[in-house]
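Trainee: The following block contains a protein sequence and its predicted model.
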Amino acid sequence: MRERALVLNEEFKGKDALQVLTWFLNEYKGRIALSSSMGAEDQVLTDMVMRIDPEVKIFTLDTGRLFYETYELIERTSLRYKKNIEIYFPSPAEVERMVTEKGINLFYQSIENRKECCRIRKIEPLKRAFKGLEVWICGLRRNQSATRTENQMVEWDEANGLIKLNPLIDWSEQDVWEYIKANGVPYNPLHDKGFPSIGCQPCTRAIEPGEDVRAGRWWWENPETKECGLHNRKK
């Protein structure tokens, strides 16, 4: 499968996102899903995949610390596309243990604590969501952050044993918003308030003019550590 991902990346490099999605959704029908954080890029992908295959699995992770606006967007998106977005939650027992041992806002204390919180609230639920899949669709773009410049259109996800498809990898932020406006795609109103990237509420702030689009995520850390573990690439 690793070799397959390399071949497919060469085949689809530079191709149109809709064209790439159409091929993968047909080729891997029943074994492919869109993992949505409800961000602008994932809303674009939701609109695209629903045009191609309304039966495709779309899921999101509810960490228990999301913004109200994100929950409201889940509902609006479900109604707009008449689609049941599957929601995966962290283990209550694991969350209780972590919070009891290290505090409710442990992530501010150290990178290790923050990564543990991300593991329990995101990584473990994601692994359950991946059951039975061979491909997961993501909204990564190369120019989002320093940690994503080397990502490819099609990659082998070593940690999860899946092909990872990034149809918008070469899109600009302007491309994303032009698509949203042109197609009336529902999006999080926090994007209009200086939040280009939206995650858990305690770990996300609005950015200042001129800052990197992901500067508001885990803003107390260095740019090189600003991933939750979902998209880390093996060196």
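Mentor: Sure thing, it's come through. The shown structure was predicted, so the numbers you read here are calculated from the model rather than taken from an experiment.
Trainee: can we go C-alpha only for contacts and neighbour counts from here?
Mentor: OK.
Trainee: Quick test: name the residue nearest the centre of this protein.
Mentor: Centroid-nearest residue in the chain: residue 37, 4.5 Å away (criterion: CA atoms, centre = their mean).
Trainee: if I pick the closest residue to it other than its chain neighbours, what's in contact with it?
Mentor: Nearest-residue entry for residue 37: residue 60, 5.8 Å, with adjacent residues in sequence omitted and distances by CA to CA, 6 or more residues apart in numbering. Residue 60 makes contact with 35-38, 85-88, according to CA atoms under 8 Å, 6 or more residues apart in numbering.
Trainee: out of the residues you listed, who's nearest residue 125?
Mentor: residue 88 (5.8 Å; CA to CA).
Trainee: Against residue 122, how distant is the residue nearest to the closest one when sequence neighbours are not counted?
Mentor: Closest residue to residue 88 apart from its sequence neighbours, by CA to CA, 6+ apart: residue 61 at 4.9 Å. Look at residue 61 and residue 122: by CA to CA, to the nearest Å, they are 7 Å apart.
Trainee: List the contacts of the residue nearest to residue 88.
Mentor: Taking CA under 8 Å, 6+ apart, one finds 36-37, 87-89, 122, 125-126 in contact with residue 61.
Trainee: Against that first model, consider the following:
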Amino acid sequence: KQRAKKWILVDRGAEEAIVVQGRNLLAPGVKDYDEDIREGDFVYVVNEEWKAIAVGKIARGFKQKLSERRGMIAKIRRFAEAKDAEVLAKKASWGDAVDANRSFLEMMERKAITFIQEVCRKSDDPVLVSFSGGKDSLATLLLVKKALESLGKEFYVLFTDTGIEYPETINYIKRILRQLRLEDKTISVSSFVNFFKALDLFGPPARDFRWCCKTCKLAPIAYAIKSLGGKCLTFIGLREMESAKRRRQGAVWEGIWVKGQVGISPIYDWSTLNVWLYLFKEGVELNPLYYKGLERIGCWVCPSMDLAEMRIVEEIIGPSWHGYLKKISESLSLSEQEVKLGLWRWRFKPPRWLRSGEKKMHRRQARYLYEKKEVRIEKEDDFKRLLSILKTMYEVHDEGGQVTLLDKERSIAILMREKEKIIIEAESRHWLKILRGTARALACVKCMLCFATCPNKAIELRQEGIEVSTEKCTACGECNYTCPVWAYSLKAPHIAKRLLE
């Protein structure tokens, strides 16, 4: 007989523990296993007569546990009397998979809907559903629609056009919202920043340098939330299995970059397979880009894509993709082969397989700026803008050619103007804050995130950048901590280069 894949062979002691006592599979009871098994796989357990006795899910770090002969190897989901494990002669369809798991999917749906309703009953804030056109946000939208329409509670669908979305996604979102009869409940916002112009300032985005999300996506969302009163509940399709950071975040969290937003994920504990089966059960139209092989739907310049997806993006986007890679190559001084390998997707913390050849790209200028402690400021308006931003952190005394900064009535820095440059003498722990403030004053990309964040309406947008009203500002500092230029200025050599030049 043909042997099915993903098997684990156990001894009689483990068989008794599973079938009689209903316990999970532990390392000492494993005699052999299929070499193709990976963490998170569903497997079937066989006894010494090669009879199937249970099915379960492989635990994290199972290979190390096996080598140490201790720890749980598989979480047993179901067990039964021993019987032959056979490969089905007929291939199952997705419809068969949905039918086989229908009761489980309905249970997951009820649990998510109850969670959504309980959260909304505790708050009178407006409700948004963030929809990107991907599978996770679609599942979340369907769940929120069912949960809140049954309560008679109003909600809005929020879509952000970053300017670097796939054209297929834009068209799909219009179609699916029309099919779900949610056109009148849709809020569409667009990025205030041209991604490719911001690229000249920040440099190419990377997995560990994602300035693009803050400037092109979160800023217009923050502005939309401010227009709704400054507070809202936002349902977002995030799942704990996507990353360690999201696992730590939990199913409910407060926005760091977007003030006033409480993020909620009703599919936080769902697996990718759970999401797909649920969408198949609902029979909704899916984004056509999935059928072209993309695993995740987002911006087409996203550094989170893998190498296979890069090939697919090349086919979809064409000349624009080639132009983007050329710009990346020139900006980071990468060879053609390094670009093909996707080394641009990391800047500071490359994966282990890449660390042996890690390049410390473009750090010289940032280090030079840190040591020299002087920047060029040619225009008087730029200097005034710098002082207005420093006033959000310190008490500022302008005495003509010299500016003194006070923190709790103690002098911590002196800025001296010499023609077209400023010499900064500051305590080391304050120098970085002053540098960030200088970058914010001179390299503003007009993303509007600070404008949406300020609780006192003290920020105005000018042609050359922002201006802080000293009469309205209470020096809370919120506008600084939500500014992408402030956050990334110490990591972006392109910003350092601009300050030097």
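Mentor: Structure's in. What do you need? Note that the coordinates shown come from a computational prediction; the quantities given were computed from them, not determined experimentally.
Trainee: which residues of the stretch 151-300 of the second structure fall in helices?
Mentor: Applying DSSP state H, counting those that start in this stretch to the stretch 151-300 of the second structure gives helices spanning 167-179, 195-202, 211-212, 219-227, 244-249, 272-282.
Trainee: want to throw these into a markdown table with mean neighbour count and distance to residue 104 of the second structure?
Mentor: Shown next, in a markdown table, are those (neighbours: other CA atoms under 10 Å; distance: least, CA to CA, whole Å):
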| stretch | mean neighbour count | distance to residue 104 of the second structure |
| --- | --- | --- |
| helix 167-179 | 15 | 26 |
| helix 195-202 | 17 | 43 |
| helix 211-212 | 22 | 38 |
| helix 219-227 | 22 | 35 |
| helix 244-249 | 12 | 23 |
| helix 272-282 | 17 | 9 |
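Trainee: So for residue 51 of the second structure, which of those helices sits nearest?
Mentor: Of all the helices of the stretch 151-300 of the second structure, it is helix 272-282 that lies closest to residue 51 of the second structure, at 27.1 Å by CA to CA.
Trainee: which residues in the first structure does that closest one align to?
Mentor: Helix 272-282 of the second structure corresponds to residues 173-183 in the first structure, going by TM-score structural alignment.
Trainee: Where do the strands of the first structure begin and end?
Mentor: Remark: strands assigned in the first structure by DSSP state E are 32-35, 57-61, 86-88, 135-137, 154-157, 162-165.
Trainee: And these: which comes nearest residue 116 of the first structure?
Mentor: Nearest to residue 116 of the first structure, of all these, is strand 57-61, at 16.0 Å by CA to CA.
Trainee: I'd like the helices of the stretch 151-300 of the second structure laid out as JSON lines, including distance to residue 64 of the second structure.
Mentor: Formatted as JSON lines, those follow (distance: least, CA to CA, whole Å):
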{"stretch": "helix 167-179", "distance to residue 64 of the second structure": "42"}
{"stretch": "helix 195-202", "distance to residue 64 of the second structure": "41"}
{"stretch": "helix 211-212", "distance to residue 64 of the second structure": "37"}
{"stretch": "helix 219-227", "distance to residue 64 of the second structure": "44"}
{"stretch": "helix 244-249", "distance to residue 64 of the second structure": "20"}
{"stretch": "helix 272-282", "distance to residue 64 of the second structure": "25"}
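Trainee: These: which one's closest to residue 374 of the second structure?
Mentor: Proximity to residue 374 of the second structure (CA to CA) singles out helix 195-202 among the helices of the stretch 151-300 of the second structure, at 19.1 Å.
Trainee: Quick one: list the elements packing against that closest one.
Mentor: Helix 195-202 of the second structure sits against helix 493-500, with contacts defined as 3 or more CA pairs under 8 Å, 6 or more residues apart in numbering; DSSP states H and E.
Trainee: counterpart of the residue nearest to residue 37 of the first structure in the second structure?
Mentor: Using TM-score structural alignment, the equivalent of residue 60 of the first structure in the second structure is residue 159.
Trainee: Noted, bye for now.
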